[in-house]
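[1] Here you go, sequence then predicted model.
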Amino acid sequence: MKPPDEVDDPRARFEAGLSGLRGRRILAVDYWDVHNFASEPAEWDYGNWHQAVMGVGLDTDAGPATITWTDTFYSYGVEVLDGRIEDHLSTGDEGPERVGPDVGSAGPWDRYLRTPIRGTAAHWERVELGPSRRADGTVVEPASAVDVPLALRLDFAAGSVWFVAAMPQPPDWQRVFVGGDEIMVVFSPERMRDMGFGDATFRQ
């Protein structure tokens, strides 16, 4: 079998990257955000969900992996990439930076670290695209539809963790726009339900 980055079909490459996490043990987790110019640390911990704007770096016993948002299928979905998250970001003095979790205090991650990933799953949704028109109204491309992976799930003996391409909508942090260019890490099936994921099997 080819490595995920050598698979020609985007969906097959996506599935290979996701299934490639099975059996790995996560040793450390890194959340990345845009550069913080404020005097206060960037917030990322909201209890049963965490905000990793640029994505999540996973240090595993089989090497590093990245979970981030991409436009592989359409803007925006979630995807597993091989290698360190730093290798997929444009870093620099004012570039993205690690914001959490706090070293030695992983919170909800404590129950999952150093245990094998037993299974993986993805949630795909069909996005309807309207016709593309010129300024004069002439149709350039007809209406179409595309399948987008909006969320994925990692299963452990202690439970599941979801990664969603989604953006909370402050000031009401309970409102969420799914399909955004941020990553939300969710630890609660109830939170997934509240975000609009109606498939109970995906929330198990």
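    Okay, I see it.
[2] contacts and neighbour counts: CA atoms only from here.
    Noted.
[3] what packs against the longest strand seen in the chain?
    Longest strand in the chain by number of residues (criterion: DSSP state E): strand 172-186. Packed against strand 172-186 by the contact rule (3 or more C-alpha pairs under 8 Å, 6 or more residues apart in numbering; DSSP states H and E) you find strand 49-52, strand 55-60, strand 63-70, strand 77-82, strand 159-169.
[4] Next, the buried residues of that strand.
    Buried residues in strand 172-186, counted by 16 or more other C-alpha atoms under 10 Å: 176, 178-186.
[5] Okay, one more to line up with it:
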Amino acid sequence: MGSVNEVDDQRARFEAKLSDLRGRRFTAVDYWDIHIDAPEPARWDYGDWHHAVMGFELTCDAGPATVTWTNTFFPHGVEVFDNGIQEHLVLGEGGPVRIGPLIDSGSVWRRYLGAAVRRTALHWERMELGPARRADGSVVAPARTVDVPTALRIDFDAGAVWFVAAIPQLPDARAMGFDDPAFLR
């Protein structure tokens, strides 16, 4: 990672991409997941938050938008792109697989489709990373602290949907540590 100014500039560009979703209207949502042969579909809807393992693609009035994991700051952060998700995944016979479109009667997305995005927000977590070491124990890179965007929120007049990166194990936002009132309201 570069200087403090380079990191701040990169973070500002990163947040601007999410802000660009404001005003856009979604007509469909597709989640992408790792291909797993299982009798039940993968769970992605946890009520007040969602977990799209590989990411999701939003079909919008102004073209597609993708939210997927990246390593811009450190692995497992989320990022927004102004194109289809296929541009960001390695597709093949073993997956990942598309789950969607998520507009059936049971989907939380049903009430948001066609509505304009009113607000967006990112949740950043500070991570302390130990030194990177070779197999012989010698240090390759010193210990460092990084800020990682681990969740994002998209607000509509009818409510909000938010997504987390990585694979959280807890059932609700507050239990996961996302207790910032500005982020959860």
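    Cool, the structure landed. Because the structure is a prediction, the values reported are computed rather than measured.
[6] Fetch the TM-score of the aligned pair.
    Superposed pair, TM-score by TM-score structural alignment, normalised by the length of structure 2: 0.84. Supporting alignment: 176 aligned residues with a C-alpha RMSD of 2.1 Å.
[7] tell me the angle of the longest strand of structure 1 relative to strand 77-82?
    Angle of strand 172-186 of structure 1 versus strand 77-82, following axes from the mean of the first three to the mean of the last three C-alpha atoms, to 10 degrees, is 30 degrees.
[8] Tell me how far the residue located most distally from the centre of structure 2 lies from residue 130 of structure 2.
    Outermost residue of structure 2 with respect to the C-alpha centroid, by C-alpha atoms, centre = their mean, is residue 136; its distance is 35.8 Å. Going from residue 136 of structure 2 to residue 130 of structure 2 by C-alpha to C-alpha, to the nearest Å gives 16 Å.
[9] any idea which element residue 128 of structure 2 lies in?
    Element membership for residue 128 of structure 2 (DSSP states H and E) is strand 119-129.
[10] so the helix or strand just after that strand matches what in structure 1?
    Next helix or strand after strand 119-129 of structure 2 toward the C-terminus (DSSP H and E): strand 132-133. With TM-score structural alignment applied, strand 132-133 of structure 2 matches the range 132-133 in structure 1.
[11] can you give me how far the matching stretch is from the chain middle?
    30 Å (C-alpha atoms, centre = their mean, to the nearest Å).
[12] Then stretch 144-152 of structure 1?
    13 Å.
[13] on average, how far is that stretch from the matching bit in structure 2?
    Here stretch 144-152 of structure 1, set against structure 2 after superposition, deviates by a mean of 0.8 Å using mean C-alpha distance after the TM-score superposition for structure 1.
[14] center of structure 2 - which residue?
    Note: structure 2 centre (C-alpha atoms, centre = their mean) maps to residue 78, 3.8 Å.
[15] Contacts only, for the residue found closest to it once you drop the neighbours it is linked to in the chain.
    Once flanking residues are discounted, residue 78 of structure 2 sits nearest to residue 69: 4.6 Å by C-alpha to C-alpha, 6 or more residues apart in numbering. Applying C-alpha atoms under 8 Å, 6 or more residues apart in numbering, we find residue 69 of structure 2 in contact with 54-55, 75-79, 165.
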